[in-house]
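Compute the structure for the input listed below.
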Amino acid sequence: MTDKIDLPRRGFLGTAALSLAAAQLGLMQSAHAQSNLPKAAPVPSTTPGTHTSLGPIKQIQAGALNVGYAEAGPADGPVALLLHGWPYDIYSFADVAPLLAARGYRVIMPFLRGFGTTTFLSADTPRNGEPAALAVDAIALLDALKIKTAVVAGYDWGGRTADILAALWPERCRGLVAVSGYLIGSQAAGKQPLPPEAELQWWYQFYFATERGRLGYEKYTHQFAKLIWQLASPKWKFDDATFDRSAAAFDNRDHVAITIHNYRWRMGLAEGEAKYDDIEKRLAVGPTIGVPTITMEGDANGAPHPAPSAYRSKYTGKYEHRDIGGGVGHNLAQEAPAAFAQAVLDVDKWGGK
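Purely as a prediction, here's the structure:
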């Protein structure tokens, strides 16, 4: 698959060296940084896959959902809200969370709607996967947990949600870590055709647009997800146990409906909910983000993503981009946990928190 295609409309948009990381993960290849930005003390070397447990899963009513989430670190620490993507889950952060907790952070890792133990409070609520709904879910969770501000960090669907929070609710975000950069898009942009070689990478989006695709994903959910893992991270040698821990989250009864709606909505093939229309209109203009931000990209990301220069202008505050080497793919937090944790610590330091 082509590693870099400029796809701002479909959602996978997409260094100063960290002293620990070069030896540990072969990580930092380059940076595009403001030279006066401080760095936190380096996190310890951590081999990806070291931690295989997140501890007990908690539940809390937040907005339309009963949200399942894992938590690490002291209850009174500064908060890091870590948001996973599709088709992944909160185990992406199993190695990140201990690194942040050791620095005194309260780490919150929720299952997105349609994943894990997160369920809808009402059977009548539309199983809506549009970006605005996911962002409102995150704000509702912060409110339910009585969290005023957090460093928000994520990748894939979680990266898009983190971008939206930073753009529309900057008062809730002390900083942003966004894998693959600026992921905010719109239905109008999603209808525009791309060159054939670019469209090829979106084969599953076209598949999901059909009833055959919905039925196929419903029947072969785990097999489908494993294929996406392999294509999006071609150099990540995950084992069956690692995949199976996350795959359990796809057994959520709403997972297929949320997934199909998300991709159909992006192409203008499914309606959203009217209550989110104002948010989607604000997002459709491509709002800039002024909170302190670090964007990141793995050198072996097999999912569609642009060069960092394509989204640099969207970040108007303190900013740095980090390229992560060593064969790191789309699931950057799980494949390069030290680099991801370091970015959270560094971006929070910029705000003096």
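
From here on, just use CA atoms for contacts and neighbour counts.
OK.

for residue 291, helix, strand, or coil?
With DSSP: H, G, I helix; E, B strand; the rest coil as the basis, residue 291 sits in coil.

and if you look at the one 3 residues further on?
Using three-state DSSP, the structure places residue 294 in strand.

So it sits against residue 317, correct?
No. Contact criterion C-alpha atoms under 8 Å: residue 294 and residue 317 do not qualify, at 10.4 Å.

who's more crowded, the two?
Using other C-alpha atoms under 10 Å, the more surrounded residue of residue 294 and residue 317 is residue 294, with 25 against 12.

Could you also give me the structure for this next sequence, so I can compare it with the first?
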Amino acid sequence: MSENVNMPRRGFLGAAAAALAAAQLGLSQAARAQGGPAQARALPSVAPAAQAAFAPIKHIHAGVLNVGYAEAGPADGPVALLLHGWPYDIHSFAEVAPRLAARGYRVIVPYLRGYGSTTFLSADTMRNGQPSAIAADMIALMDALHIQDAVVAGFDWGARTADIMAALWPERCRGLVSVSGYLIGSQAAGKQPLPPEAELQWWYQFYFATERGRAGYQKYTHQFARLIWQLASPAWKFDDATFERSAAAFDNPDHVDITVHNYRWRQGLVSGEARFDEIEKRLASAPVIGVPTITMEGDANGAPHPVPSAYASKFAGWYEHRDLRGGIGHNLPQEAPAAFAQAVLDVDGH
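Down below sits the predicted model:
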């Protein structure tokens, strides 16, 4: 899930676009406008749909991966790149994507390394879960798809990835939507002890540090993920079908290795790849993000996360924070799709 010290660690929809519900949420906004984009026209309310469906998943070679991704909307539209977290998958955006596609966006929703149909091109490639590697994957995907820039939006691992992209490759990020704010961390920060109450929230990180933890996650992957969903979104009453639809993505042969490496790397227990050393040095300085940004937080997020005031200064450009009420948990795009889609539109100035 989302990072350390003061930060949390932790194809496509066609006819369904006109059939999805627009959630009615209480939304409070604290804005620090700096001549940024104008607010978009609100998304219209539409009739509810029982289940959004993906059209066949596409694949493309990008960097070290064969990336599986969903796509919606016109091929020549402005791009929205939507990034999921752990342990979730592309279906977190099943009701976000059609809303954006209906407004003319080309929506790209990739499976991160270790999820779904995304696979490594070589058996010899290190199964590396360090955050900079995942961000580099997304830049490689944009290159392979000939996408110059995009609004990059995500939560959990996806928010951290989007933050890194916006900090290090601002010319590729037209705007940023980040659930739980600024999630860029480092191994040095990850080694700092937290108060006992905070450490308790990271029980799974310590579990993954052991071989028993690796074996347990391998044996009980689906049960483990379901528990995380319940803890991270205690007010979200998802059904079995909703969970199993996403849980299929965890059957990827590299999922356990990527997950365990990610959390061990954060604690400095394992090394990453030398080719990312320079990137990690830059990230360790906690670089300021200058692209237009909206951060978001749900009022029932059960995962560890910082208060917005802890990270507001990390965004130097146009910036706004939005608090969502109504029992919204960690998987914010799936629990509040209309609000998430609206943030993408607003940060892009539509």
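
Tell me how far the nearest residue to residue 186 of the second structure once chain neighbours are set aside lies from residue 138 of the second structure.
Spatial nearest neighbour of residue 186 of the second structure, excluding adjacent residues (C-alpha to C-alpha, 6 or more residues apart in numbering): residue 284 at 5.1 Å. Residue 284 of the second structure is 20 Å from residue 138 of the second structure, where distance means C-alpha to C-alpha, to the nearest Å.

okay, the two: which has more neighbours?
The neighbour comparison of residue 284 of the second structure against residue 138 (other C-alpha under 10 Å) goes to residue 138, with 23 against 15.

What strand or helix carries the more buried one?
helix 131-144 (DSSP states H and E).

tell me what that helix is packed against?
Here helix 131-144 of the second structure touches strand 58-62, helix 157-168, going by 3 or more C-alpha pairs under 8 Å, 6 or more residues apart in numbering; DSSP states H and E.

Show me the strands in the stretch 151-300 of the second structure, by range?
Assignment of strands within the stretch 151-300 of the second structure using DSSP state E, counting those that start in this stretch yields the ranges 173-179, 293-298.

The longest one against the first structure, how far on average?
It refers to strand 173-179 of the second structure. Once the two models are superposed, strand 173-179 of the second structure sits on average 0.3 Å from its counterpart in the first structure (mean C-alpha distance after the TM-score superposition for the first structure).

Identify all contacting residues around that strand.
The contact list for strand 173-179 of the second structure (C-alpha atoms under 8 Å, 6 or more residues apart in numbering) reads 149-156, 159-160, 162-163, 165-166, 291-297, 332, 343-344, 347-348.

Stretch 323-338 of the second structure now?
Counting by C-alpha under 8 Å, 6+ apart, 21-23, 25-29, 43, 91-96, 99, 155-156, 179, 232-236, 296-303, 339-341 sit against stretch 323-338 of the second structure.

one more time with 6 Å, if that's ok
Applying C-alpha atoms under 6 Å, 6 or more residues apart in numbering, the external contacts of stretch 323-338 of the second structure come out as 22-23, 26-28, 92-93, 95-96, 232-233, 235, 296-301, 340.

Which positions within it qualify as buried?
Of the residues in stretch 323-338 of the second structure, those buried by neighbour count under the rule 16 or more other C-alpha atoms under 10 Å are 323-325, 327-338.

what's the spacing between the aligned partner of residue 176 of the first structure in the second structure and residue 154 of the second structure?
Matched to the second structure by TM-score structural alignment, residue 176 of the first structure sits across from residue 176. Counting by C-alpha to C-alpha, the gap from residue 176 of the second structure to residue 154 of the second structure is 9 Å.

Kindly report the same for residue 292 of the second structure.
15 Å.

for residue 84 of the second structure, same thing?
6 Å.

what do you get for residue 70 of the second structure?
Residue 70 of the second structure is 15 Å from residue 154 of the second structure, where distance means C-alpha to C-alpha.

same question, residue 281 of the second structure
Plainly put, residue 281 of the second structure is 23 Å away from residue 154 of the second structure if you go by C-alpha to C-alpha.

Who has more neighbours out of the two?
Per other C-alpha under 10 Å, whichever of residue 281 of the second structure and residue 154 has more neighbours is residue 154, with 27 against 11.
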